[in-house]
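Trainee: after the sequence you'll find the predicted model.
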Amino acid sequence: MENIQGLLDQAPDLIMTYGLKIVYAIVIFIIGKYIANVMKKLSFKMMDSRKVDPTVSSFVSNILWGLVFVFTIIATLGQLGIQTASLVAVIGAAGLAVGLALQGSLSNFAAGVLMVMFRPCRVGDYVEAAGTAGIVDEITIFSTKLRTPDNKVIIAPNSAMMDGTIVNYSTMGQRRVDLVIGVSYDADIAQTKAILAKVVEENQYVLKEPGYTIGLSELADSSVNFVVRPWVNTPDYWGAYFELLEQIKNALDAAGIGIPYPQMDLHVKELAQAS
């Protein structure tokens, strides 16, 4: 009973001592997290106001948030009376073991740093990489978020992005549309080329410079193939592609020039019946 009474007598002091430490620790954690979020937003806005590439701005602001948050955790534990020096040593040793176990994640992190430094692609670019293709929405520490034309979201590891070939369709302001048009062997070559040239020159997307190419490329099994290669602005590529095909088909039909398609001729022979 005397021990219990002694504890009850000490309870106010214990509550005052440890209760305040817990309250201070919670306050430090909340304030630290708030500061981390504010610094992330401010750093992004500052870099954005200076026209820094969004890829770099997002990556740096995420790194800054992580550093401030880690410092907040250490300060919170220190307020609770935990020896942070020994904790840092333990975290370092554990970090080495975790690092060996998470080699893939570390390689993703390193690849993310390389992507920010060398910038093979930027936010808003349409790229083909890591076995997929889409618009780059965000490059984070470990992964890259791609959005496909049919509005699916793909998360690709940064190491997969950097280990393979990256085809960036948005880097250059202009792209060439490559079309192969096959006509029948009965068609007049000069007339066909003139029709194709007229369609290309009147198309709303085709650029006057650097010009276009129309030429006979192949005498195929069932068709005479022409290549049609105009230049368009990169954002207009698919609009030009679909519209040119439709206009060429209509123009060839109007001129009576046939477009062959695979077909099979079947010859039936009658055998004389034995008498």
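Mentor: Happy to help now that I have it. Please read all numbers here as calculations on a predicted model, not as lab measurements.
Trainee: for the rest of this, base every contact and every neighbour count on C-alpha atoms.
Mentor: OK.
Trainee: now the helices for the chain?
Mentor: Secondary structure of the chain by DSSP state H: the helices cover 2-14, 20-49, 54-79, 84-101, 103-118, 158-163, 189-202, 237-254.
Trainee: let me have those in JSON lines, extended by distance to V136 and mean neighbour count.
Mentor: Shown next, in JSON lines, are the helices of the chain (distance: least, CA to CA, whole Å; neighbours: other CA atoms under 10 Å):
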{"stretch": "helix 2-14", "distance to V136": "55", "mean neighbour count": "11"}
{"stretch": "helix 20-49", "distance to V136": "18", "mean neighbour count": "16"}
{"stretch": "helix 54-79", "distance to V136": "9", "mean neighbour count": "18"}
{"stretch": "helix 84-101", "distance to V136": "28", "mean neighbour count": "12"}
{"stretch": "helix 103-118", "distance to V136": "12", "mean neighbour count": "17"}
{"stretch": "helix 158-163", "distance to V136": "12", "mean neighbour count": "20"}
{"stretch": "helix 189-202", "distance to V136": "32", "mean neighbour count": "15"}
{"stretch": "helix 237-254", "distance to V136": "18", "mean neighbour count": "15"}
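Trainee: for comparison:
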Amino acid sequence: MEWDKLNEYMQIAIDKAIFYLPRIIAAGVILWIGFKIAKKIVQVVNAALKRTGFSETLRPFLSSTVGILLKGAVLFVIASVLGADLTGLVAILAAAGFAVGMALQGSLGNFASGILILTLKPYKVGDWIQVEEKFGSVEQIGIFSTDVLTPGNKILIIPNSKITDSVVTNYSEKGMIRLELEVTMPYSESFPRVNKIIAESLQGVPKILKEPLPEIGIHNFDSHNVQLIVRPYVLPDDYWEVTFAANRAIKKAFSENDIKVAYSEGIEIGQIGE
């Protein structure tokens, strides 16, 4: 009786082996060939992305994503060859993907924005940009955020979704920045005279560009003085250095030419110059 049971079990094992062995061999061949093909495709994709000028940050990520998707497809084919029921697995993966997507909604938005920034390249590392009053030099462009170094030597980590949802000013795109310096003069003073004094003082600031010429004009009138705007052009890296130097030069020129910059507080009637 025991020999009959043993023979029955052996026959079942032989039948199973005969049934599954070709599938196992086929699965092994598919795994070996599939992974080889996936590796070759990843190399081709990486080379194509490099030729088209994709970002150094984005290219490895896209290549690895393509590799993972291809290898995942190979494993699904192998599971199908071995006779596994993939319906339940697909449903579980879909539910898990939905749950992860809901949990990481903000991060996925930053990720999508990072892909757009790295693809469209509205700015690059080293550019001077301004995002919602935040000004600085781009230190690093990541998938989820952009690091900006401020003139005060602070690192701002700005989420990429905030950048794509805002107006970004790229000061380095044209190779120069126009400073916006605010200066005041009394109503009794002659604007042509002040204009000449400011223009001459700016000529002594070394890093102000000669072309285009600085712009000097009347911006507004308030109760105590005339508000002027002085707009010299500088290289992006010289932004703060020239800002301080230009303000010092204008202050010195006003002092040497006895130009007052404000009236006293309260109501006072003064003369109006040219």
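Mentor: Good, I have the coordinates. The shown structure was predicted, so the numbers you read here are calculated from the model rather than taken from an experiment.
Trainee: excluding its backbone neighbours, what's nearest I26 of structure 1?
Mentor: Using CA to CA, 6 or more residues apart in numbering and skipping the chain neighbours, the partner closest in space to I26 of structure 1 is T76 (7.3 Å).
Trainee: spit out the contact partners of the one you found.
Mentor: Going by CA atoms under 8 Å, 6 or more residues apart in numbering, T76 of structure 1 touches 25-26, 28-29.
Trainee: ok, the aligned partner of F242 of structure 1 in structure 2 to Y187 of structure 2 distance?
Mentor: Aligned by TM-score structural alignment, F242 of structure 1 pairs with F244 of structure 2. F244 of structure 2 is 26 Å from Y187 of structure 2, where distance means CA to CA, to the nearest Å.
Trainee: before we move on, what about E268 of structure 2?
Mentor: The value you get for E268 of structure 2 to Y187 of structure 2, if CA to CA is used, is 11 Å.
Trainee: looking at these two, which one has more neighbours?
Mentor: Using other CA atoms under 10 Å as the criterion, E268 of structure 2 and Y187 rank with Y187 on top: 24 against 9.
Trainee: so that one sits against V226, correct?
Mentor: Yes. Under the criterion of CA atoms under 8 Å, Y187 of structure 2 makes contact with V226 at 6.1 Å.
Trainee: hmm, back to that, ok, which of the helices of structure 1 comes nearest Q174 of structure 1?
Mentor: Closest approach to Q174 of structure 1 among the helices of structure 1 (CA to CA): helix 237-254, 8.7 Å.
Trainee: tell me the angle that closest one makes with helix 189-202.
Mentor: 140 degrees (axes from the mean of the first three to the mean of the last three CA atoms, to 10 degrees).
Trainee: hmm, N158 and S143 of structure 1 touching each other?
Mentor: Yes. S143 of structure 1 lies in contact with N158 (CA under 8 Å); the separation is 4.8 Å.
Trainee: overlap in contacts, the two.
Mentor: Residues touching both S143 of structure 1 and N158 (CA under 8 Å, 6+ apart): 108, 112.
Trainee: how far out from the middle of the chain is stretch 77-89 of structure 1?
Mentor: How far stretch 77-89 of structure 1 lies from its chain's middle: 41 Å, per CA atoms, centre = their mean, to the nearest Å.
Trainee: what of stretch 60-80 of structure 2?
Mentor: For stretch 60-80 of structure 2, the separation from the chain centroid amounts to 28 Å (computed by CA atoms, centre = their mean).
Trainee: with stretch 73-82 of structure 2 instead?
Mentor: The answer for stretch 73-82 of structure 2 is 39 Å, by CA atoms, centre = their mean.
Trainee: what does stretch 161-181 of structure 2 give?
Mentor: On CA atoms, centre = their mean, the centre of stretch 161-181 of structure 2 falls 12 Å from that of its chain.
Trainee: what stretch of structure 1 does it fall on?
Mentor: Under TM-score structural alignment, the match for stretch 161-181 of structure 2 is residues 159-179.
Trainee: pull the residues that contact that stretch.
Mentor: 107-112, 115, 120-121, 125-130, 227-234, 237, 240-241.
Trainee: show me what contacts the nearest residue to I41 of structure 2 once chain neighbours are set aside?
Mentor: For I41 of structure 2, ignoring the flanking residues on the chain, the nearest one in space by CA to CA, 6+ apart is G67 at 7.9 Å. For G67 of structure 2, the contact set (CA under 8 Å, 6+ apart) comprises 38-39, 41-42.
Trainee: adding distance to L89 of structure 2, write the residues you listed out as JSON lines.
Mentor: As requested, the contacts of G67 of structure 2 are exported to JSON lines (distance: CA to CA, whole Å):
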{"residue": "A38", "distance to L89 of structure 2": "23"}
{"residue": "K39", "distance to L89 of structure 2": "25"}
{"residue": "I41", "distance to L89 of structure 2": "26"}
{"residue": "V42", "distance to L89 of structure 2": "26"}
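Trainee: pick the one among these closest to K71 of structure 2.
Mentor: A38 (6.6 Å).
Trainee: so that closest one touches L69, yeah?
Mentor: No. Counting by CA under 8 Å, A38 of structure 2 stays clear of L69, with 9.0 Å between them.
Trainee: relative to structure 1, which residues correspond to stretch 111-118 of structure 2?
Mentor: Using TM-score structural alignment, stretch 111-118 of structure 2 lines up with residues 109-116 of structure 1.
Trainee: starting at the chain centroid, how far to that stretch?
Mentor: Computed by CA atoms, centre = their mean, the chain-centroid distance of stretch 109-116 of structure 1 equals 14 Å.
Trainee: likewise for stretch 9-23 of structure 2?
Mentor: 58 Å.
Trainee: now do stretch 81-97 of structure 2
Mentor: 37 Å.
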